[in-house]
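whatever this is, show me its structure:
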Amino acid sequence: MGAEAWARIAGATAAGDAGFRARLDQLEATQRSLLRRLLEANPATVFGGDHNFANVASAESFRDLVPIRGYEALSPYINRVVAGEENVLTAEPVRFIEQTGGSSGGAKYIPYTDTGLQAYTDCLYPWMSELIRRRPGVAQGHSYFALSPVGRGASERVGARRLGSPVPFAYFGALRDSLIQVSAVPMDLRLLSDFAEWQRQTCLHLLAAEDLSLIWVWSPTYLTEILRAMQRDAESLLPELADRLGAVRPADVVRRRIAALEGALGSSQLSAIWPRLDTISCWTDASSSGFAAALQAQFRHVFIQSKG
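Below you'll find the model as predicted:
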């Protein structure tokens, strides 16, 4: 089933990548077409009215009427969206609010529409297609995607809006189910509100995934903390893991896996936890550079893919 899921992922992302590359030959026309669609869809919104969208005739006039600004300048509009008001920034309904991590200037609320999600998908497919093409090993096992903040319940809200996507892998569009199939951890872990329990269950599932081939996180410290928890709690994690694996795998296979993990977690050779790990995708610049370098030192044969 995993191979079939990866085949679907490879096929769909390759098609998305082909469309993206075709549009690279028409950059200006593509951008002007997108701007025109946005202006035509949103003249009656609060933001569109305040910025005279109905009378914008060109990209040049748009630049004059809608200057570049930071989050604080947009926050009055965003606050109205969070409070439940419609037709503020977009005529299209807001599906949910996402909260950024706050690494720069504090946490920020970002409204998401279906079109906004599709824009993410349109960017992610070319990325994943190129990754599979350049690093085919990523499609040879399970994956771990850290997409949602830890401890967020299914019904958590901010103002009148749902906080976070109602479904996992929402940013990947039609590939959601395929990505769930190749995930090393079950999707219901994202709903655990207790951090310690979330971390323990995540460690157990990742330790069980001997064929893990791709790790996708934002900050490298996210993965570093999981690795630290694995080493710290190895004495209690490994017996529980042995019991779990013993229910579904032959005894000799379980013994070999536990022995390998004992050796890896008891030393600095953490790469032995996942012998088939091909790629770790994470931030590598600015304040993350040192942590990413530390990961590379621990996983010398793994490709560290830099996130923008």
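
every contact and neighbour count from this point should use C-alpha atoms.
OK.

give the buried residues for stretch 108-115.
Neighbour counts over stretch 108-115 (16 or more other C-alpha atoms under 10 Å) mark Lys108, Tyr109, Ile110, Pro111, Tyr112, Thr113 as buried.

and what of stretch 125-139?
Buried residues in stretch 125-139, counted by 16+ other C-alpha under 10 Å: Tyr125, Pro126, Trp127, Met128, Ser129, Leu131, Ile132, Gly137, Val138, Ala139.

ok so, going back, let's have the buried residues of stretch 108-115 in JSON lines, adding secondary structure and distance to Phe47.
Converted to JSON lines, the buried residues of stretch 108-115 look like this (DSSP: H, G, I helix; E, B strand; the rest coil; distance: C-alpha to C-alpha, whole Å):
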{"residue": "Lys108", "secondary structure": "coil", "distance to Phe47": "19"}
{"residue": "Tyr109", "secondary structure": "strand", "distance to Phe47": "17"}
{"residue": "Ile110", "secondary structure": "strand", "distance to Phe47": "15"}
{"residue": "Pro111", "secondary structure": "strand", "distance to Phe47": "14"}
{"residue": "Tyr112", "secondary structure": "strand", "distance to Phe47": "16"}
{"residue": "Thr113", "secondary structure": "coil", "distance to Phe47": "16"}
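
to compare against the first, here's another:
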Amino acid sequence: MFQPVLKGVHRAYMVSLRGRWRQFQRAANKPRKAQEARLRSLLSVRRDTAFAREHQLDGVDSFAAFQDRVPIRNYQDMAPWIERIANGEKRVLTRAPVRLMERSRGAAGEVKLVPYTDALFSEFAAATGPWLRELSVGCPELMGTRSYWGMTPLPHKRERTPGGIPIGMNDDREYFSPLARFALRRPRAVRSRVRRVADPSAWRQQTIKELLDCGDLGMISVWHPTFLIAIMEELAQNLEAILNEIKPARRAAILSSLDEAGDLVGEAVWPRLRLLSCYGEGPSAELIPNLRAWFPKAHIQPKGLIATEGIVSFPLWGGTGNVLAVTSHFLEFQDLEAPNARPCLADELRLGGTYSPIITTAGGLTRYHLEDAVRCVGFHGSTPCIEFLGRLDMTANLAGEKLSEAVVRRAIEIAHWETNIEPRFVLCTPVNSPKARYRLFLERKGSEGDLTNFQFCLERQLQESDGYRSARKHGLLAELELIEVKGGWDTFQRVRRREGLAVPDRQDQAYLDLHPIWEHAFQKGQSTTRAEINSDL
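Below you'll find the predicted structure:
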């Protein structure tokens, strides 16, 4: 693609974002006023709906009245309303029609459907527009380059709910405005039709091939760092074979750059690469050093707090933390140090305080508790900036799998029943290096039984969870590793005390622990993995 065309598309689009940026800047200086306007608008889109009638929202004229009329909800509370929408009922949560349903996974592996209206897409665009404007100013080298926006394979046939509503988006660009999608479509590095490749291995190979063919790649935006790490690991293992699949001129250019760099690093493959956008806070922060080793020169920008249900914050170039998206949804925050108090409004967060977001969106979710933990780390204007700390529930998320303690516990129980190996102590931890995977430390009663079978049963059971199975299938997670240990419970207590962590009663010990402190803690015996275990179990 000719560089003048790319630069022209970029320049025209960035000029169009000036208004969005100025609007956000005004709101950031007066977040209470901005949030008042958002709540009025969101109550308006709910007028004459089944939800508004049940909660008597017509008379709401203040934040306090809204909080008093509508209790805080989780997905299970919203599910009956969403099921009515999925079955074709109109005006359930919003007056506007639902354009599509998007899948999200719960901590226990269950599939959740989130309704999307045009107004909800506009709310996302109210945050992504200022973010892209900031990128154009902070990183002008992106001008005239192409970008890759994360995508995963689509089903052969577009799925629909019983009421005929489509399920699923095409790719991450759906979160942007129509003009943004047009602008981003022109300089894309990987064709959207690659998402129609159903086989995960073939999809991954085609994605890598098209990325390698893109010599002017400037930006990569994906959700999880594990995706990029897996791509670079595959290049390292099969570089010659993969390079033989791309255009000869591009192959020669890459080989020349690799000779000059003396090592396989991302900037040698893509000399114009300047920005990696991915999760980088909370548990994902541990993956960033591994990602940095593959991309030593590119700027790694952690994404804000973005969920399928809504957007809470987005990053600013060179800023501390991620600024609250006060022009998107109506935001409330449960103070985790005073959980029984009335939730705070966006402008009431205090520096250093820890909170859990509650969102009300144009898609119909009302006072919806995201069950994430965040900390206020600064301010942009008068609007708080936050960092993501992790989930309130015990959930690990290395590559989008959202593996809960309950799922791990159930898998261990089933492995015990099937193999007759009785655990005396067990602890499962996420591991980021050298490859993302889960590691199970096991001390058993007696010495009978085959640990290889225990590990096989455990891996098979974990793959009953859609998120874990998908991450394994797409090469983002390696198989679970089982390590036999001695003195497990005594070591567990000693290490937690040393780290200043509470020690639970033995019967209350969680089987999943997210703290990165266990790799060298235990006296290790046999280590068990099975190379033949794969996602076809």
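
now the TM-score, please.
After superposition, the two chains reach a TM-score (TM-score structural alignment, normalised by the length of structure 1) of 0.88; 298 aligned residues with a C-alpha RMSD of 2.4 Å.

could you dump the buried residues of stretch 125-139 of structure 1 into CSV with distance to Arg255 of structure 1 and secondary structure added?
Converted to CSV, the buried residues of stretch 125-139 of structure 1 look like this (distance: C-alpha to C-alpha, whole Å; DSSP: H, G, I helix; E, B strand; the rest coil):
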residue, distance to Arg255 of structure 1, secondary structure
Tyr125, 39, helix
Pro126, 41, helix
Trp127, 38, helix
Met128, 35, helix
Ser129, 37, helix
Leu131, 34, helix
Ile132, 33, helix
Gly137, 26, helix
Val138, 26, helix
Ala139, 27, helix
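
out of these, which is nearest to Thr202 of structure 1?
Taking C-alpha to C-alpha as the measure, Thr202 of structure 1 lies nearest Val138 of the buried residues of stretch 125-139 of structure 1, at 19.9 Å.

trace the closest one over to structure 2, please.
Taking TM-score structural alignment, Val138 of structure 1 has Leu142 as its aligned residue in structure 2.

gap between the closest residue to its match other than its chain neighbours and Val194 of structure 2?
Closest residue to Leu142 of structure 2 apart from its sequence neighbours, by C-alpha to C-alpha, 6 or more residues apart in numbering: Gly218 at 5.6 Å. Here the criterion is C-alpha to C-alpha, to the nearest Å. By it, Gly218 of structure 2 lies 20 Å from Val194 of structure 2.

returning to that earlier point: since we're on the residue nearest to Leu142 of structure 2, how many residues are nearby?
A count of neighbours around Gly218 of structure 2, defined by other C-alpha atoms under 10 Å, yields 24.

quick one: the helices in the stretch 1-150 of structure 2?
3-16, 18-29, 31-46, 50-55, 63-69, 75-86, 118-138 (DSSP state H, counting those that start in this stretch).

dump these to a markdown table, plus distance to Glu332 of structure 2.
Rendered in a markdown table, the data for the helices of the stretch 1-150 of structure 2 read as follows (distance: least, C-alpha to C-alpha, whole Å):
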| stretch | distance to Glu332 of structure 2 |
| --- | --- |
| helix 3-16 | 31 |
| helix 18-29 | 16 |
| helix 31-46 | 10 |
| helix 50-55 | 19 |
| helix 63-69 | 10 |
| helix 75-86 | 17 |
| helix 118-138 | 16 |
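
so which of these comes closest to Pro423 of structure 2?
helix 75-86 (33.2 Å).

tell me roughly how far the closest one lies from structure 1 on average.
Following the fit onto structure 1, the mean deviation recorded for helix 75-86 of structure 2 is 1.6 Å by mean C-alpha distance after the TM-score superposition for structure 1.

what does Arg22 of structure 2 correspond to in structure 1?
So, by TM-score structural alignment, Arg22 of structure 2 is matched to Ala18.

over to Ala52 of structure 2?
With TM-score structural alignment as the criterion, Ala52 of structure 2 matches Gly48.

can you check Leu427 of structure 2 too?
In structure 1, nothing lines up with Leu427 of structure 2, judged by TM-score structural alignment.

which helices and strands sit right next to the strand or helix carrying Leu427 of structure 2?
Secondary structure from DSSP states H and E places Leu427 of structure 2 in strand 423-431. Contacts defined by 3 or more C-alpha pairs under 8 Å, 6 or more residues apart in numbering; DSSP states H and E place strand 423-431 of structure 2 against strand 437-444, helix 488-498.

tally of neighbours for the corresponding residue of structure 1 for Lys303 of structure 2?
In structure 1, the residue matched to Lys303 of structure 2 (TM-score structural alignment) is Lys307. Number of residues near Lys307 of structure 1 (other C-alpha under 10 Å) recorded here: 13.

next one: Lys307 of structure 1 relative to Asp285 of structure 1, how far apart?
Going from Lys307 of structure 1 to Asp285 of structure 1 by C-alpha to C-alpha gives 8 Å.

ok, Leu241 of structure 1 next?
As judged by C-alpha to C-alpha, Leu241 of structure 1 and Asp285 of structure 1 stand 35 Å apart.

and those two? Which one has more around it.
Leu241 (19 against 13).

what secondary structure does the more buried one sit in?
helix (DSSP: H, G, I helix; E, B strand; the rest coil).

could you find the closest non-adjacent residue to it?
Nearest non-adjacent residue to Leu241 of structure 1, counting by C-alpha to C-alpha, 6+ apart: Leu204, 6.3 Å away.
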